[in-house]
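> Quick check, what structure comes out for this input:
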Amino acid sequence: MDLSTLQKKVDSIRPYFPDAWEVSCATEVASVYFPHMIIDNFFTEEELDEIRKHQAPVTGKEINISHSLIESSGEIKSSVFDSAFLTAVDQRYRRPLQAILGELCGSKQALYEFSDFHMVSTGPDYQHAIHDDIPKKLLSVVIYISPEHNNGTFIHQSRYDSTPVGEVEWKPNRAFVFSRVDRKTWHSYAANKRDQRFCVIYNLNVRKAYKAHWAEGNYLKFLEKFLKNE
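Below is the predicted model of the structure:
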């Protein structure tokens, strides 16, 4: 997919987006193929106020993840937020995110079964390994929350190239959105050695990896996972 095609796809679904969203897109980061969108002003101020209450105190290389789950049926599973808050989030954002998934990888759109809504607090020295995201993540969405300045998401040429080629820069209330491409969407993250790093991970998921492998055209992996019912 070239940039012109992606821009046309994004323009076609703008009516689904909340009015406050400022959306841009790109197919590469520093010449590495990595189709993605950046959304500024993702959450409302009221939502941000509630989310910020749940930043965990972490130091050094610590990481703390507070898990919540929203089923496609609307059922909420969370020890962090009350159901009313996550129901409102789901009603506001599920449709635009599904529309984005449909344009980034249309073959995955019908596979959606549930959403993650996780609070991720990492200490100043935490570093996360290079990865391309697991197949069950149909649409990956990370929203930077606080502090005002930190590292964003680093983009890599390969799993074994530790020097990033570029970065999706940090900005509070900015979302970095993509649909994984097997062995291509290599990325990592790390705090800036001074401050905690606090994000929301808001993914659209399927439970069986083999379904995603089929949608990606990765038929050998599909067969492997299908035979294991994984």
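> switch to C-alpha atoms for all contacts and neighbour counts from now on
Fine.
> So Gly123 is in contact with Gln55, correct?
No. Using CA atoms under 8 Å, Gly123 is not in contact with Gln55; the gap is 11.3 Å.
> Pick out whichever of those two has more residues nearby.
Gly123 (24 against 21; other CA atoms under 10 Å).
> Could you also give me the structure for this second sequence? I'd like to compare it with the first:
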Amino acid sequence: MKEVALDYAWTNPYIVFDDFFEPEEFETIKSGFGDIDRNFNPRMGFLVLKCAFDLSGLCVYNTSRCAEEEIRPINAKFATMLLNVLAELAPYKLEQARYIDWGFQTTPKSLGQSIHPDIPEKLLSTVVYCKPEENLGTFLFSSRAGDDRFEVPWKPNRALIFSKAEDTWHSYSCNATEQRCALVLNVMSKVDPMEPG
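I've put the predicted structure just below:
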């Protein structure tokens, strides 16, 4: 894992890492995504398969394509790292941390998410680009209106990490060629079991 310096001053501190997962871990992560087939309802927008662990390492639920036993050791390793990053970026939020939430998010071709700041329960947001080799990254903005747009370029196994604030405006889109698979790995104050949607 190596930190990457990008020339963009966002509204809040953020960190970008390349080679976030070890190669074997990354292969496991890539197997956790679902495919969007022609029967997929495009009005739903995205296919999200989820897995969550409490801070003791207990799996709360798992709807991903990865077996719990495959994710557990990776979660154990990264839970500590993510909590350390949260302590660095927003130490006052650390005592609220309860869960590590894994969202295996598949975005259909040509769709995306509008500009948003994240929900309050997300204490630390990590987006790891997974597949394909080329797609669109995450876009950062200085306002909800879309000012000062900056793309954190897509590169497999690249991670963007930030702590949610009222002005952490961001969005993402998928290109018109292939669906976009990104792992959304969050430190949460609470999670509720949910079905993929």
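> ok, now which ones touch the most centrally placed residue in the first structure?
Closest to where the C-alpha atoms of the first structure average out (CA atoms, centre = their mean) is Val141, at 1.9 Å. In this structure, Val141 of the first structure makes contact with Ala175, Phe176, Val177, Phe178, Ile201, Tyr202, Asn203, judged by CA atoms under 8 Å, 6 or more residues apart in numbering.
> Show me what the longest helix seen in the second structure is packed against.
For the second structure, the longest helix by residue count, based on DSSP state H, is helix 68-89. When contacts are defined as 3 or more CA pairs under 8 Å, 6 or more residues apart in numbering; DSSP states H and E, helix 68-89 of the second structure sits against helix 23-30, strand 59-62, strand 122-131.
> now what about the shortest one, what contacts it?
Strand 59-62 of the second structure is touched from outside by Leu49, Lys50, Cys51, Ala52, Phe53, Asp54, Glu68, Arg72, Pro193, with contacts defined as CA under 8 Å, 6+ apart.
> List the buried residues of that strand.
Cys59, Tyr61, Asn62 (16 or more other CA atoms under 10 Å).
> do stretch 139-150 of the first structure as well
Neighbour-count burial for stretch 139-150 of the first structure, counted by 16+ other CA under 10 Å, picks out Leu139, Ser140, Val141, Val142, Ile143, Tyr144, Ile145, Ser146, Asn150.
> Not counting its neighbours along the chain, what's nearest the counterpart of the fifth one in the second structure?
In the second structure, the position corresponding to Ile143 of the first structure is occupied by Val128, as judged by TM-score structural alignment. Nearest non-adjacent residue to Val128 of the second structure, counting by CA to CA, 6 or more residues apart in numbering: Ala159, 4.3 Å away.
> So the one you found is in contact with Asp18, correct?
Yes. Using CA under 8 Å, Ala159 of the second structure is in contact with Asp18, at 6.4 Å.
> who has more neighbours, the two?
Between Ala159 of the second structure and Asp18, counted using other CA under 10 Å, Ala159 has the larger neighbour count: 28 against 17.
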